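>>> show me how the following folds:
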Amino acid sequence: MSTVSRNRRVRVRVPATSANLGPGFDTLGLAFARYDELEIEAIEPGRLEINVDGVGAGEVPLDESHLVVSSLRFALERFGFAQPGLRLDAVNTIAHGRGLGSSGAAIVAGVVGAAGLIADQRQVTGEELLEVATELEGHPDNVAPCLFGGVTIAWMDADERPRSKRLTPHPGVSLVVLVPDETMSTAAARALQPEQVPHKDAIFNLSRSALLVAALIQSPELLFDATEDRIHQDYRASAMPKTKALIDALRAEGLPAVVSGAGPSVLVLCDDPADRLRAAAIAEARTDTTWNVLMTAVDVQGATVEEASAQTASPSV
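As a prediction, this is how the structure comes out:
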């Protein structure tokens, strides 16, 4: 088994993501410009040092169960390398438990960090990164855009291996992410999803998913119709009534609002930058909860890893 070079240190940056995008349940996702940044160093075996600033500081575990650490160790084993000691310094800005892909970002940070630590001895392909990250996350719809950036279509092939296709969004697509103070468990949201949906609703979502791909890369003026959904958002509405109320208010004004991932955050996909201001005003006028407004853009680079001494980041895949 190979050994990670002692004192090798890398910097990793991973973007937040939003999955589903309305009709594309467990399939469509995008990365946006909100990041966790980490420095990871290989030190003497048996040692572990973790420092977390920003989101999660004082809350996330500082031992081997830390998701970045456990993901990194899983990846190193898969890549055929012995486990070094680790020093991890993380500065987090991706909110936890709000449908912004924080767990997927942590997993990708660990997997990409592992690839960076061994890059002087072995090159890891994007396909390998996606496969390991999906095994850890359970599904590829968040880890694919986190890894590769842009808009992604993710699926499992006939052999149950994850695959993805990255698309570059139309420059006219702009984003607003509305983040409440409340959190939502992905597992709890999935528990509300029925095993079967009506045939007409499945056909409805198939048409909207196809339309959404066209809207995102070619015709953003179609985003409102393209973001309609009948197979998951309404079923989950009872668990996040404030999210449902805000989405209804936004869509009543013609704004393409959807639940971000499992929620409770709201993603608004706009074809006019002025619509972002309208969406923000509607959210800020709500009295049921405080909505934090993130004016952002689609991240087109995805996860990056560089040697700590490097001056510019390079894509990990």
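>>> when you work out contacts or count neighbours from here on, use the C-alpha atoms and nothing else.
OK.
>>> on the three-state scheme, the residue lying closest to Thr152 once chain neighbours are set aside is what?
Among residues not flanking Thr152 along the chain, Arg166 sits closest, at 4.5 Å (Cα to Cα, 6 or more residues apart in numbering). Under DSSP: H, G, I helix; E, B strand; the rest coil, Arg166 falls in the strand class.
>>> I figured Arg166 hits Phe148, correct?
Yes - between Arg166 and Phe148 there is a contact at 6.9 Å, judged by Cα atoms under 8 Å.
>>> neighbour count for the two, which is higher?
Phe148 (28 against 17; other Cα atoms under 10 Å).
>>> so that one versus Leu30, what's the distance?
Distance from Phe148 to Leu30, counting by Cα to Cα, to the nearest Å: 9 Å.
>>> would you state the helices of this structure in chain order?
67-79, 102-117, 126-137, 143-148, 186-191, 199-217, 223-226, 233-236, 241-252, 273-284 (DSSP state H).
>>> buried stuff in the longest one?
Judged by neighbour count (16 or more other Cα atoms under 10 Å), helix 199-217 contains these buried residues: Ala202, Phe204, Asn205, Arg208, Ser209, Leu211, Leu212, Val213, Ala214, Ala215, Leu216, Ile217.
>>> residues in contact with it?
Helix 199-217 has contacts (Cα atoms under 8 Å, 6 or more residues apart in numbering) with 23-24, 167-170, 173, 220-223, 225-231.
>>> try the third one
With Cα under 8 Å, 6+ apart as the test, helix 126-137 has contacts from 71, 75, 78, 103-104, 107-108, 111-112, 140, 143-144, 147, 161-163, 316-317.
>>> got a quick PyMOL command for the buried subset of those?
Restricted to buried positions by 16+ other Cα under 10 Å, the PyMOL selection for the contacts of helix 126-137 reads:
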select buried, resi 71+75+103+104+107+108+111+112+140+143+144+147+162+163+316+317
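>>> Gly263: neighbouring residues, count only.
Neighbour tally, Gly263, other Cα under 10 Å: 30.
>>> ok, now which ones touch it?
Contacts of Gly263 by Cα under 8 Å, 6+ apart are Gly97, Arg98, Gly99, Leu100, Thr183, Met184, Thr186, Met240, Thr243.
>>> pull the contacting residues for Gln31.
That one is not Gln; residue 31 is Ala. Counting by Cα under 8 Å, 6+ apart, Ala31 has contacts 15-18, 145-146, 149-151, 298-300, 302.
>>> run this one through as well so I can compare:
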Amino acid sequence: MTSPLLKTPAAGATATVRVPGTSANLGPGFDSLGLAVTLYDTLRITILAAPVLEFDLSGEGVEELPRDASHLVVKTMDLAWQRLGYTRGGLRVAAENVLPHGRGLGSSASAIVAAIMAANALVAPEDRKDRAWILQLASELEGHPDNVAPAIFGAVAVSWQEGAGYSSAKVSPSVSVVPVVAIPDVELKTERARGMLPATVPHADAAANSGRAALLMHALTADPSKLLAGTRDYLHQDYRAEAMPESAALVARLREEGHAAFISGAGPTVMVLANGGDEADAIVRRITELGGTGPDSSPKAAGHGVSWRVLRLQVDLEGAKVEVHQ
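Coordinates of the predicted model:
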């Protein structure tokens, strides 16, 4: 029974949210740096008069997703509405999933951000919160802000935690920075990847990583010729290599050839930050030679049983967008 103290969103209202995919860490920026890219999941939420829950799911991973209140979008919206003083009535969830699941491109962050933004947009105008509030709740649910911040704000996000609060600064990269991704046909659960990290690291590694993260920000904004050096990581990739040997091998090969390759998020997708369109095209050709395919072709077998889908993308500069229709 609905509590009389809680409001319900108005029946008939619809919110559509488009959220970019993201790549976290960018090499040395473990749990603190993220980049939004031009791959988008779209969520459309309609408030129904009848107390039912309907789903219309398409795209990546839909066969495995629940179609009940345990769906991540519904759980997240329920929590967001609770924080806003609302409760769920009838709901239709329509989702177009473009981001591959379990690949390190922020699919769970996208779902969480889309759900919170939809829930926030569907309450009365006087009850809506700003994007800083959305960042807090999304980071709380994700456990860290590195993916959710660029999904919300776009561009490059530099994020940090102080006490129980999360903050993020938006940084616009040079127009010369072109992201290229190689998405393997295998998944890696973030929990497994995180479980491979040591509790402590040598002081020398921490110091080296700090220097590379600082250099990366200079490379991203002022001198993309330093991207290769700036994306060198000492904190997480080597420890996780055993869980994704093909990805680690591809990163090593591309870096040996002078390209700024790293593991995207917890993996196993490989991202390369190219300095200009010519290098981006060369990277696409090179990964294709090594067993990858372009966006419109069927995957062919790569070495060691892994196939790669290669995409030349752009940096998304705007972040999540929401529209409300009454």
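>>> ok so, going back, just the buried residues of the contacts of helix 199-217 of structure 1.
23-24, 167-170, 173, 220, 222-223, 226-231.
>>> what is the equivalent residue in structure 2 for Met295 of structure 1?
When structure 2 is aligned by TM-score structural alignment, Met295 of structure 1 is paired with Arg312.
>>> same question, Gly97 of structure 1
Correspondence of Gly97 of structure 1 to structure 2, assessed by TM-score structural alignment: Gly102.
>>> and for its match, nearest residue in space, chain neighbours not counted?
That would be Glu187: by Cα to Cα, 6+ apart, it lies 4.8 Å from Gly102 of structure 2.
>>> identify the residue of structure 1 aligned to that neighbour.
Matched to structure 1 by TM-score structural alignment, Glu187 of structure 2 sits across from Thr183.
>>> how many neighbours does that match have?
Residues near Thr183 of structure 1, counting by other Cα under 10 Å, number 16.
>>> give the contact list for it.
Here Thr183 of structure 1 is in contact with His96, Gly97, Arg98, Gly263, Pro264 (Cα under 8 Å, 6+ apart).
>>> which residue is nearest the centroid of structure 2?
With distances taken as Cα atoms, centre = their mean, Gly106 lies nearest the centre of structure 2, 2.3 Å away.
>>> just give me the match in structure 1 for Asp41 of structure 2.
So, by TM-score structural alignment, Asp41 of structure 2 is matched to Asp36.
>>> correction: the previous question concerned His144 of structure 2.
Mapped onto structure 1 by TM-score structural alignment, His144 of structure 2 lines up with His139.
>>> kindly report the same for Ala208 of structure 2.
In structure 1, Ala208 of structure 2 lands on Phe204 (TM-score structural alignment).
>>> from Gly80 of structure 1, how far out is that match?
Distance from Phe204 of structure 1 to Gly80 of structure 1, counting by Cα to Cα: 46 Å.
>>> quick one: average offset of the biggest strand by length in structure 2 versus structure 1, please.
Scanning structure 2 for the longest strand, with DSSP state E as the assignment, gives strand 29-48. Superposing on structure 1 and averaging over aligned pairs (mean Cα distance after the TM-score superposition for structure 1), strand 29-48 of structure 2 comes out at 0.6 Å.
>>> once you drop chain neighbours, what's closest to Gly85 of structure 2?
In this structure, Gly85 of structure 2 finds its nearest non-sequential neighbour in Leu6, 5.4 Å apart by Cα to Cα, 6+ apart.
>>> what about the one you found, distance to Thr87 of structure 2?
6 Å.
>>> map the residue nearest to Thr152 of structure 1 across to structure 2 for me.
Taking TM-score structural alignment, the alignment pairs Arg166 of structure 1 with Lys170 from structure 2.
>>> does its match touch Val156 like I think?
Yes - in this structure, Lys170 of structure 2 is within contact of Val156 by Cα under 8 Å, at 5.8 Å.
>>> and for these two, which residues touch both?
The contact sets of Lys170 of structure 2 and Val156 overlap at Pro150 (Cα under 8 Å, 6+ apart).
>>> measure the residue nearest to Gly85 of structure 2 to Leu84 of structure 2 for me?
Using Cα to Cα, one gets 9 Å for the distance from Leu6 of structure 2 to Leu84 of structure 2.
>>> re earlier: for the match of Gly97 of structure 1, give me its contacts.
Contacts of Gly102 of structure 2 (Cα under 8 Å, 6+ apart): Glu187, Leu188, Lys189, Thr190, Gly267, Pro268.
>>> if you set the cut-off to 7 Å instead, what comes out?
Glu187, Leu188, Lys189 (Cα atoms under 7 Å, 6 or more residues apart in numbering).
>>> quick one on the thing from earlier: roughly how far is the longest strand of structure 2 from the heart of the chain?
From the chain centre to the centre of strand 29-48 of structure 2 is a distance of 6 Å (Cα atoms, centre = their mean, to the nearest Å).
>>> stretch 17-30 of structure 2 too?
With Cα atoms, centre = their mean, you get 5 Å for stretch 17-30 of structure 2.
>>> residues in structure 1 aligned with it?
Using TM-score structural alignment, stretch 17-30 of structure 2 pairs with 12-25 in structure 1.
>>> do the same with stretch 78-86 of structure 2
Stretch 78-86 of structure 2 maps onto residues 73-81 of structure 1, going by TM-score structural alignment.
>>> which residues sit against that stretch?
Met1, Ser2, Thr3, Val4, Gln83, Val111, Ala114, Val132.
>>> how about 6 Å then?
Met1, Ser2, Thr3, Val111, Ala114 (Cα atoms under 6 Å, 6 or more residues apart in numbering).
>>> give me the buried subset of those residues.
In those, the ones that pass as buried (16+ other Cα under 10 Å) are Val111, Ala114.
>>> how about TSV for the contacts of stretch 73-81 of structure 1, with distance to Glu41 of structure 1 added?
What follows is those, written out as TSV (distance: Cα to Cα, whole Å):
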residue	distance to Glu41 of structure 1
Met1	19
Ser2	17
Thr3	14
Val111	14
Ala114	10
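>>> Asp68 of structure 2 maps to what in structure 1?
Match for Asp68 of structure 2 (TM-score structural alignment): Asp63.
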